[in-house]
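A.B. asks: Pasting a predicted model and its sequence here:
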Amino acid sequence: MILQAERLEVRHGATRALRDVTCEVAEGQVLALIGANGAGKSTLLRALAGLDAVRSGVIRLFGEDITGRSAHAVARRGLSLVPEGRQLFADLTVRENLQMGCYRAPGDRAAARLRFERVFGLFPVLRDFAERRAGMLSGGQQQMVAVGRALMGEPRVLLLDEPSLGLAPAYVGQILDVVRELADTGTAVVLAEQNAAAALRTADQGIVLSNGTVTHRAPAADLLADDDVSRHYLGVGGADDGAAPSPARVLPEGLRELRI
């Protein structure tokens, strides 16, 4: 496994935000995190990225214990986080925002051009808007910049926190298509996603978090077929709701989007 977390506990003051959480993701695999607001999804991503202190447990990246390492030290080892809310530099251009992601992967101009071309290949619209200020873009385009900025560092592990939040369905589809493409070319992805059905259809494995602890852990297809998961997180009464659409497309009739 590229990234492993074992029995993590994280506290926010007196509140125990994560309790005994174990998860792992392999090369070329997408792990979906689903759960209600406050379940601990963002806290888990932040702990994995070195942003939230771990009270107990261990995190291993490529077999190395990185528990307690600083966020920049974790990033240098090949892990990138795309935070909720994008957090772009609104007054900088798209190109300048992407360039900010190169700090972890220094190299000559030819190498930098290759990284830009990779991002523009995944998100062609960004090539057209490369000299436009990021703050002038739509929410979906800004999310593409945020993902692209993370990819400029050539991470082997990518953490995505609510990438579809507030986006139109067409942009949700494009983002999740890219997530699957990245995994298919070898990147390990941990996806915390408000659209639980789309997340599980994109993922290989999934875990359900509730009140900071793992309640379900299974292949993503099994979670989609689980009546309890369907009832509480997918907005349907049972597992059999007809043929499953592509993870990057509109959900079937009767399946509502769930904010988590």
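C.D. replies: Cool, the structure landed.

A.B. asks: CA atoms for contacts and neighbours, from now on please.
C.D. replies: Will do.

A.B. asks: Which residues belonging to stretch 215-224 are considered buried?
C.D. replies: Within stretch 215-224, the residues that qualify as buried are 216-217, 219-220, 222-224, counting by 16 or more other C-alpha atoms under 10 Å.

A.B. asks: Among those residues, which one sits closest to Gln142?
C.D. replies: Taking C-alpha to C-alpha as the measure, Gln142 sits nearest to Ala220 out of the buried residues of stretch 215-224, at 28.1 Å.

A.B. asks: And the helices in the stretch 151-260 of the chain?
C.D. replies: Taking DSSP state H, counting those that start in this stretch as the test, the helices found in the stretch 151-260 of the chain are 169-184, 196-202, 220-224, 227-229.

A.B. asks: Most tightly packed of those?
C.D. replies: helix 196-202 (a mean of 25; mean count of other C-alpha atoms under 10 Å).

A.B. asks: Going by contacts, tell me the helices and strands next to that helix.
C.D. replies: On a contact count with 3 or more C-alpha pairs under 8 Å, 6 or more residues apart in numbering; DSSP states H and E, helix 196-202 meets strand 30-34, helix 169-184, helix 220-224.

A.B. asks: Turn those into CSV, including distance to Met144.
C.D. replies: Converted to CSV, those look like this (distance: least, C-alpha to C-alpha, whole Å):
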stretch, distance to Met144
strand 30-34, 18
helix 169-184, 7
helix 220-224, 25
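
A.B. asks: Same list (the helices of the stretch 151-260 of the chain) but as JSON lines, adding distance to Asp20.
C.D. replies: As requested, the helices of the stretch 151-260 of the chain are arranged in JSON lines below (distance: least, C-alpha to C-alpha, whole Å):
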{"stretch": "helix 169-184", "distance to Asp20": "27"}
{"stretch": "helix 196-202", "distance to Asp20": "23"}
{"stretch": "helix 220-224", "distance to Asp20": "21"}
{"stretch": "helix 227-229", "distance to Asp20": "21"}
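
A.B. asks: Comparison target, given below:
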Amino acid sequence: MLHIMVLPAAILVFIFSYIPMTGVLMAFQDYKTSLGITGSPWVGLKHFRYMFENEYFMQITWNTLFFACSKIVMNLVIPFTFALLLNEVRNMGFKRSIQTLVYLPHFLSWVTLSGILIDMLAQTGLINLFLTNVLGTKAIFFLGDGSWFRFTIIFSDVWKEFGFNMIIFLAALAGINPALYEAAEVDGANRLKQTIHITVPSLMPIVIVVATLALGNVLNANFDQVFNLYSPMIYQQGDIIDTFVYRQGLLSGQFSFATAVGLFKSMISLILIVISYRLAYKFAGYRIF
């Protein structure tokens, strides 16, 4: 009965995830829509050679790694720190209220949030009006200046997602044996020493699991976020692999080249996912049954 219950989901995955994989053949062809996959001429590794010789591809690869790695680090450090601080709050009503407020943005789509951010960060938006009228400084082109755009992408992603990781760390904190704190208090340890010597070491296994599993997404810099916030003027600093594939494949009609780039990214991501699960199993005993 359990296998029958899983069958509809397995059929959907097979239809929409496995059958479309035949499209990777386009990466080795000079694909023409009029000829189809079976009739298009084979060109071997032509598109892959062009990809690695293209300086702009190296730039977007660097952008993708920069965004992804920065988000991974910040989405570990900030939720971890915030969970430790929130764990010290004794007023349960206030604690639940803060927990709900920081978790709420996780449920909003990037289409919705990007509209809010564009209104707030525009040159005539609320933040720039505050900077110019209250602080007397110059307006900042958050979404048009490359350096500020990178900061905006990382900061907004952390603001949206750190509440989710914080819930994970709070759940791990709830599983720590209270007897450890009682013994430490008897020995004269204050709250800071208890945090350093009990709380932090007890959280390290879950931190390792979250960090290693995040390695599989190191080439995923969040297409939805970047696509809804970037513009042609900051392509050099803000373009990532996924947005590049979208423009080359769907907008420019270079289906074979876009497929080659996507296949390259998928292969690297597969290798990183395998490595991350190996590391999670080795250092934290995490495994998927």
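C.D. replies: Done, it's in. Owing to the predicted nature of the structure, the values given are computational and were not obtained by experimental measurement.

A.B. asks: Once they're superposed, tell me the TM-score.
C.D. replies: Superposed pair, TM-score by TM-score structural alignment, normalised by the length of the first structure: 0.20. Supporting alignment: 89 aligned residues with a C-alpha RMSD of 6.3 Å.

A.B. asks: circling back to that earlier point, tell me which of the helices and strands packed on helix 196-202 of the first structure approaches Ile59 of the first structure most closely.
C.D. replies: strand 30-34 (15.8 Å).

A.B. asks: now the helices for the stretch 101-250 of the second structure?
C.D. replies: The residue ranges that make up the helices of the stretch 101-250 of the second structure, judged by DSSP H, counting those that start in this stretch, are 110-121, 126-133, 146-174, 178-186, 191-194, 200-214, 223-229, 235-238, 241-246.

A.B. asks: and those helices, which is most packed in?
C.D. replies: Burial of these is given as mean neighbour count (mean count of other C-alpha under 10 Å); helix 241-246 ranks first at a mean of 21.

A.B. asks: helices and strands around that helix, which ones?
C.D. replies: Right, helix 241-246 of the second structure is packed against helix 55-87, helix 223-229, helix 255-284 by 3+ C-alpha pairs under 8 Å, 6+ apart.

A.B. asks: Which residues does it contact?
C.D. replies: The set of residues external to helix 241-246 of the second structure that reach it, using C-alpha atoms under 8 Å, 6 or more residues apart in numbering, is 57, 60-61, 64, 219-220, 223, 226-227, 258-259, 261-262, 265.

A.B. asks: Against Leu44 of the first structure, how distant is Val82 of the first structure?
C.D. replies: Spatial separation of Val82 of the first structure from Leu44 of the first structure under the definition C-alpha to C-alpha, to the nearest Å is 13 Å.

A.B. asks: Between those two, point out the one with more neighbours.
C.D. replies: Legend: neighbour count by other C-alpha atoms under 10 Å for Val82 of the first structure and Leu44, higher for Leu44 (28 against 22).

A.B. asks: helices and strands around the helix or strand harbouring the more buried one, which ones?
C.D. replies: When secondary structure is defined by DSSP states H and E, Leu44 of the first structure falls within helix 41-48. Applying 3+ C-alpha pairs under 8 Å, 6+ apart, one finds that helix 41-48 of the first structure makes contact with strand 3-12, strand 15-25, strand 157-161, strand 188-192.

A.B. asks: at 6 Å what do you get?
C.D. replies: Using 3 or more C-alpha pairs under 6 Å, 6 or more residues apart in numbering; DSSP states H and E as the contact criterion, no secondary-structure element is in contact with helix 41-48 of the first structure.

A.B. asks: quick one on the thing from earlier: minimum distance to Pro178 of the second structure: which of the helices and strands packed on helix 241-246 of the second structure has it?
C.D. replies: Distance to Pro178 of the second structure, taken as C-alpha to C-alpha, is lowest for helix 55-87 among these, at 13.1 Å.

A.B. asks: and stretch 48-60 of the second structure, how far apart are its ends?
C.D. replies: 15 Å.

A.B. asks: actually stretch 64-71 of the first structure, not the one I wrote
C.D. replies: The stretch stretch 64-71 of the first structure measures 15 Å between its terminal residues, going by C-alpha to C-alpha.

A.B. asks: Leu160 is in contact with Val82 of the first structure, correct?
C.D. replies: Yes. Taking C-alpha atoms under 6 Å as the definition, Val82 of the first structure is a contact partner of Leu160 at 5.0 Å.
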